[in-house]
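Participant: Any chance you could fold what I've pasted below:
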Amino acid sequence: MKIQRTIYWDKLAEIKELKQFFEEDYRRFKKLIENHIEELEKFSDEALDKFAKLRVLEVTNGCTQWAFRRGDRECLSVEQTRECMNLVMGFMKRTELYFPSEGKIEFNDEQKVLIQAGRSLYKNAFKDNIKKSEREYYAASTAQFIVYDRERTKRAMTLVKQDYETLFSLYYIERGQKYIASYLEGFE
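Facilitator: Predicted coordinates:
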């Protein structure tokens, strides 16, 4: 559903992960984000709620995985890190979510296509190290935060904290929230 919003492109261009793409070609990267925004705006509010929950889980899991790979002092144990990864990757592979306080959340076929495309883009960008895919991934990710909007994303962050803090730990829940916050400051 298309809504009016103000996007602070210069603020988004300062985000560490986005900076190089804006510097390389500001207009093309901005247009790429806008294209993803248009694609996402076709989905219902109910679908966007589900996508936001998945996105917050992905970010939180990403924080735990990167910390483990880097050997951060605060990283979770091998077993905990694997459990976090298996939970989120399982949700993505089955294209369904489960929250203890809400139960099973399913996606329709059109929504599943978007999730599978996101998984493929992530794999190409970060497993196969394809630079063009990384650019596309960050454009899509930025568009997601913009379309999901601040309130929906905050509700999803509250739910993930409530239902999965014991798995991810408060530290990584907060790390994920901090990562997301920089994007949420880029629009209203």
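
Participant: Only C-alpha atoms from now on, for both contacts and neighbour counts.
Facilitator: Noted.

Participant: Check the gap between the spatially most distant residue from the centre of the chain and Lys93 for me.
Facilitator: Most distant from the centre of the chain: Arg73, at 24.2 Å, with distances by Cα atoms, centre = their mean. Using Cα to Cα, to the nearest Å, Arg73 is found at 30 Å from Lys93.

Participant: for the lengthiest helix in the chain, packing partners?
Facilitator: In the chain, with assignment by DSSP state H, the single longest helix is helix 150-184. Helix 150-184 sits against helix 45-70, helix 78-94, helix 131-148, with contacts defined as 3 or more Cα pairs under 8 Å, 6 or more residues apart in numbering; DSSP states H and E.

Participant: Format the ones you listed as CSV; extra columns: mean neighbour count.
Facilitator: Below are the helices and strands packed on helix 150-184 laid out as CSV (neighbours: other Cα atoms under 10 Å):
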stretch, mean neighbour count
helix 45-70, 19
helix 78-94, 16
helix 131-148, 21
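
Participant: could you list every residue that touches Phe187?
Facilitator: 5-8, 146 (Cα atoms under 8 Å, 6 or more residues apart in numbering).

Participant: got the contact list for the residue nearest to Gln65 when sequence neighbours are not counted?
Facilitator: Excluding the flanking residues, the one nearest Gln65 by Cα to Cα, 6 or more residues apart in numbering is Thr81, at 6.5 Å. By Cα under 8 Å, 6+ apart, the contact list for Thr81 reads 64-65, 68.

Participant: how about this one, so we can line them up?
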Amino acid sequence: MELLKTIHWEKLAEIKELKNHFSHDFDSFQNLIVDYITIWSNLDKENLDKLAILRALEVTNGCTQWAYRRGDKDCLPIEKTRKCMSVSMSSIKNKRIYLKSETITFPPEIARLIDEGRSLYIQAFKNNLPEKEREFYALSTAQFLVYGRERMNRAFDIIQENFGDVFTEFFINKGRRYVQPYLEAIGEL
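Facilitator: This next block holds a predicted model:
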């Protein structure tokens, strides 16, 4: 698998959300990421394109939600924060993203992967299970690496074009910046 030859693992190990998982057991966490890369690398281009858009939507929503919870001075008002959550969660739950010019849908096998990711997120962050947090971050990292720079940049552009009025350019750019360190860990062959 070509992607594995280009990953700078030491760069990934410096990312704030991943640092503890790598420092606890580098090889085990790396292997978990590789396992997810193997699964996600087998998906076709069309589904990867659609999943990257969903991931960009999720990340951008996460940025708006955390800003509100922390009480950041630039957070969105509660009504707009709720709208962001509604757009993101309805896309995840319904396996549909309503763009201005089309509706993105996901076939059953991809819907199952989306549900697995959502379940991991809930177990990790709602039920506070540390081993599930580790697994969630391995999955999330694998997704960003498989999607790659170009696809993620396109996905955020699509979010800006279709949901800029909801999430705002400010938070869409925060989402881009959140993903950037993962993408910078992808080198050249």
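
Participant: At the geometric centre of structure 2, which residue do we find?
Facilitator: Most central in structure 2 (Cα atoms, centre = their mean) works out to Arg55, at 4.0 Å.

Participant: so what's it up against?
Facilitator: Residues in contact with Arg55 of structure 2 (Cα under 8 Å, 6+ apart): none are found.

Participant: Also Leu113 of structure 2?
Facilitator: Under the criterion of Cα under 8 Å, 6+ apart, Leu113 of structure 2 has no neighbours.

Participant: Confirm that it sits in a helix.
Facilitator: Yes - the assignment for Leu113 of structure 2 is a helix, going by DSSP: H, G, I helix; E, B strand; the rest coil.

Participant: What lines up with it in structure 1?
Facilitator: Superposed on structure 1 with TM-score structural alignment, Leu113 of structure 2 falls opposite Leu114.

Participant: thinking again about what came up before, is it possible to export the helices and strands packed on helix 150-184 of structure 1 to TSV including distance to Lys31 of structure 1?
Facilitator: TSV is the format used below for those (distance: least, Cα to Cα, whole Å):
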stretch	distance to Lys31 of structure 1
helix 45-70	21
helix 78-94	27
helix 131-148	9
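
Participant: Among those helices, which comes closest to Arg155 of structure 1?
Facilitator: With respect to Arg155 of structure 1, and counting by Cα to Cα, the nearest of these is helix 45-70 at 8.4 Å.

Participant: before we move on, the earlier item: three-state assignment of the residue farthest from the centre of structure 1?
Facilitator: coil.

Participant: ok, now which ones touch the aligned residue in structure 2 for it?
Facilitator: Taking TM-score structural alignment, the alignment pairs Arg73 of structure 1 with Lys73 from structure 2. For Lys73 of structure 2, the contact set (Cα under 8 Å, 6+ apart) is empty.

Participant: try Leu43 of structure 2
Facilitator: With contacts defined as Cα under 8 Å, 6+ apart, Leu43 of structure 2 has no neighbours.

Participant: re the thing from before, could you tell me how far the match of Leu113 of structure 2 is located from Ala181 of structure 1?
Facilitator: Distance from Leu114 of structure 1 to Ala181 of structure 1, by Cα to Cα: 23 Å.

Participant: cool, Lys16 of structure 1 as well?
Facilitator: Remark: distance between Lys16 of structure 1 and Ala181 of structure 1 (Cα to Cα) = 13 Å.

Participant: Which one's more surrounded, the two?
Facilitator: Ala181 (15 against 10; other Cα atoms under 10 Å).

Participant: Distance of that one relative to Glu38 of structure 1?
Facilitator: 22 Å.

Participant: Over to Thr81 of structure 1?
Facilitator: Thr81 of structure 1 is 35 Å from Glu38 of structure 1, by Cα to Cα.

Participant: Same check on Lys161 of structure 1?
Facilitator: Relative to Glu38 of structure 1, Lys161 of structure 1 is positioned 30 Å away (Cα to Cα).
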